[in-house]
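model this:
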Amino acid sequence: MNNARNNANAVGLTTNDIIKNDSSDPSPAASGLLAGKVAFITGAGRGIGAAAARLFAAEGARVLLAARSEDQLKAVAEEIRASGGVADHAVCDLADPASVRGAVDRAVELYGRLDVAFNNAATGQPPGPLDELSGADFDRLYAVNLKGPWVAMSAEIAAMRATAGRGAIVNTSSVGALMANPQLPAYGALKRALNSLTESAAATYGPEGIRVNAVAPGTTLTELLFEWDERSPGTVDALNARTPLGRAAEPREIAEAAAWLLSDRASYVTGTVLRVDGGMLA
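Got it, this is the predicted structure:
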């Protein structure tokens, strides 16, 4: 844990900065990257999801934040509104399909449409070889990291069809899905399955004007990374040593890639798993 925190300090961040994910965003502008769009974001209470919520709102979107922790959601939504943005929240557990569908419905109820969705929420696994992972842990990972995005995409596509008539979806994958991942084997395998689901959805719904892509973050300063480093000290240092840029990403940097993929500036991009990894897999 201390190594991860020290890594954060090495790139000019305090622990509070990381948890708040650069909350000093500018006020939303009518000419922003996502101006006029309604955005739905899962895992929006912290980490990459919270950074995305702040960024999307600053880029002109009306955002609906979804996650399990209502306290975290309220804090991020209030921060966005205080900066002049439009935000609300819905408590959502990706392991509960009804709550996922309800959260998507809430976005349409509040804002009248759905244009873009960022399926970012995920859960981690205890690091270690695959034979040491319990069946219960694997089932939990499957429910949240693969079935959850499948349910979310199904609901989002239905909402886009019924309202905006077109749209864009981005799923959060991982560079750990693009290579052997002996310390997080189930996490990597399910994220790789999510890549396949992303590509299949892109091929299926492209003719309707619905684009589907994924971002594959490398080492990123989130609580999941800190938890991994705490259980396996030295993890962050080892990952940074494999990264040409020599550091971990701030959550905002991953959110920037997602925002571009969701925007009209990426209008001819679909079925892509975009690595945002500091060159780790170059």
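
Going by C-alpha atoms from here, please, whenever you check contacts or count neighbours.
Will do.

all strands for this protein, in order.
Secondary structure of the chain, counting by DSSP state E: strands at 38-42, 62-67, 86-91, 116-119, 167-172, 210-217, 273-276.

Once you drop chain neighbours, what's closest to residue 35?
Distances taken as Cα to Cα, 6 or more residues apart in numbering place residue 60 nearest to residue 35, at 4.0 Å, with adjacent residues excluded.

quick one: that neighbour from residue 259, how far?
Separation of residue 60 from residue 259 (Cα to Cα, to the nearest Å): 11 Å.

One more: residue 128?
When residue 128 is compared with residue 259 (using Cα to Cα), they lie 33 Å apart.

okay, these two: which has more neighbours?
Under the neighbour definition other Cα atoms under 10 Å, residue 128 and residue 259 were set side by side, and residue 259 has more, 23 against 15.

Wait, that one touches residue 54, no?
No - at 11.0 Å, residue 259 does not count as touching residue 54 under the criterion of Cα atoms under 8 Å.

Alongside the first, I'd like the structure of this one:
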Amino acid sequence: MTTRRMLITGASKGIGYSLAERLAGLGHELVGLARSAPAEFPGEFYEVNLADRRATDVALEKVLSGGPVDAVVNNAGIGRAGMIGAVDLDDLAELYDLHVRAAVQVTQAALPSMRARGWGRIVNVSSVVTVGLLDRTAYGAAKAALEFCSRAWANELGPAGITVNSVAPGPTETTLFWQHNPEGSESVARYRAASRVGRFGRPEEIAAAIAFLLSDEAGYITGQTLRVDGGGSLGGA
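As a prediction, the model looks like this:
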């Protein structure tokens, strides 16, 4: 197996951290970015607020000074609830900026080394909410934009040997999920009712799907959205 240098945003906990552990176990070199550093990380880690463009540039300069990047996972994100009619426009702008602008910024920084090597992997982490779930206008619109980016970038980068895909998790037992969907809330009841496997996902299950799309074996898959949601998207919105 070829050892790759892989960059994960939002790598300090949840899906990002589980992915880092899995990839490190496969022998890859890991670089993590997030607002706060974990107690331990299986590779390089840079503490950075990705909502700050200049700070993001500085962190990316440090990453690239350590060597080329072969793969990027745009996983960092935050959630905001709100039905149309009650959407906070500042929330909308903040979510678009973090989910879309940061993904573009990080990806563009890594692209030259991928192009030079003729091999690359980009995975954008989306969400089940893009099928039209209630109460998630700002979050869902930002994640849907990421799914568009995956398709557009796949078109642009395929000839360079770079694949681009999205993974759209369903409700997953992470700190972020429970912060925005407290036990006993209407949204938790709705998500549970939609699950065809009768439970929420685990971070390591989402990480396994992302790790596959980063592998050499997934080289014929590009421009796709893999829904890892326990069947929660089968009923649409």
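
circling back to that earlier point, show me what the residue nearest to residue 35 of the first structure aligns to in the second structure.
The equivalent of residue 60 of the first structure in the second structure is residue 27 (alignment by TM-score structural alignment).

again, but for residue 166 of the first structure
Under the pairing rule here (TM-score structural alignment), the equivalent of residue 166 of the first structure within the second structure is residue 119.

my guess is that match contacts residue 161, does it?
Yes - at 4.8 Å, residue 119 of the second structure counts as touching residue 161 under the criterion of Cα under 8 Å.

So between these two, which is more surrounded?
Set residue 119 of the second structure next to residue 161 and count neighbours by other Cα under 10 Å: residue 119 wins out with 18 against 15.

so who does residue 235 of the first structure touch?
Neighbouring residues of residue 235 of the first structure by Cα atoms under 8 Å, 6 or more residues apart in numbering: 228-229.

Relative to residue 176 of the second structure, how far out is the aligned residue in the second structure for it?
For residue 235 of the first structure, the aligned residue in the second structure is residue 187 (criterion: TM-score structural alignment). According to Cα to Cα, residue 187 of the second structure and residue 176 of the second structure sit 14 Å apart.

One more: residue 162 of the second structure?
For residue 162 of the second structure, the distance to residue 176 of the second structure (Cα to Cα) stands at 30 Å.

more crowded one of the two?
Using other Cα under 10 Å as the criterion, residue 162 of the second structure and residue 176 rank with residue 162 on top: 24 against 14.

can you tell me which residue in the first structure aligns to that one?
Taking TM-score structural alignment as the criterion, the aligned counterpart of residue 162 of the second structure in the first structure is residue 210.

I figured that match was touching residue 170, is that so?
No - counting by Cα under 8 Å, residue 210 of the first structure does not reach residue 170; the two are 10.9 Å apart.

What distance do you get for the closest residue in space to residue 180 of the second structure that isn't next to it in sequence to residue 195 of the second structure?
In space, and not counting its chain neighbours, residue 180 of the second structure is closest to residue 79: 6.9 Å by Cα to Cα, 6+ apart. Distance of residue 79 of the second structure to residue 195 of the second structure, computed by Cα to Cα: 20 Å.

same check, this time on residue 123 of the second structure
24 Å.

So for these two, which sits in the more crowded spot?
residue 123 (29 against 20).

Most remote residue from the middle of the second structure, which is it?
residue 85 (28.0 Å; Cα atoms, centre = their mean).

What's that residue aligned with over in the first structure?
Under the alignment by TM-score structural alignment, residue 85 of the second structure pairs with residue 131 in the first structure.

tell me how far the ends of stretch 75-91 of the second structure are from each other?
18 Å.

neighbouring contacts of it?
Everything outside stretch 75-91 of the second structure that qualifies as a contact, by Cα under 8 Å, 6+ apart, is 8-11, 15-16, 34, 95, 98-99, 124-125, 134-139, 176, 180.

now the residues you listed: which count as buried?
8-11, 15-16, 34, 95, 98-99, 124-125, 135-139 (16 or more other Cα atoms under 10 Å).

out of those, which are inside helices?
Using DSSP state H to define helices, the subset of these located there is 15-16, 95, 137-139.
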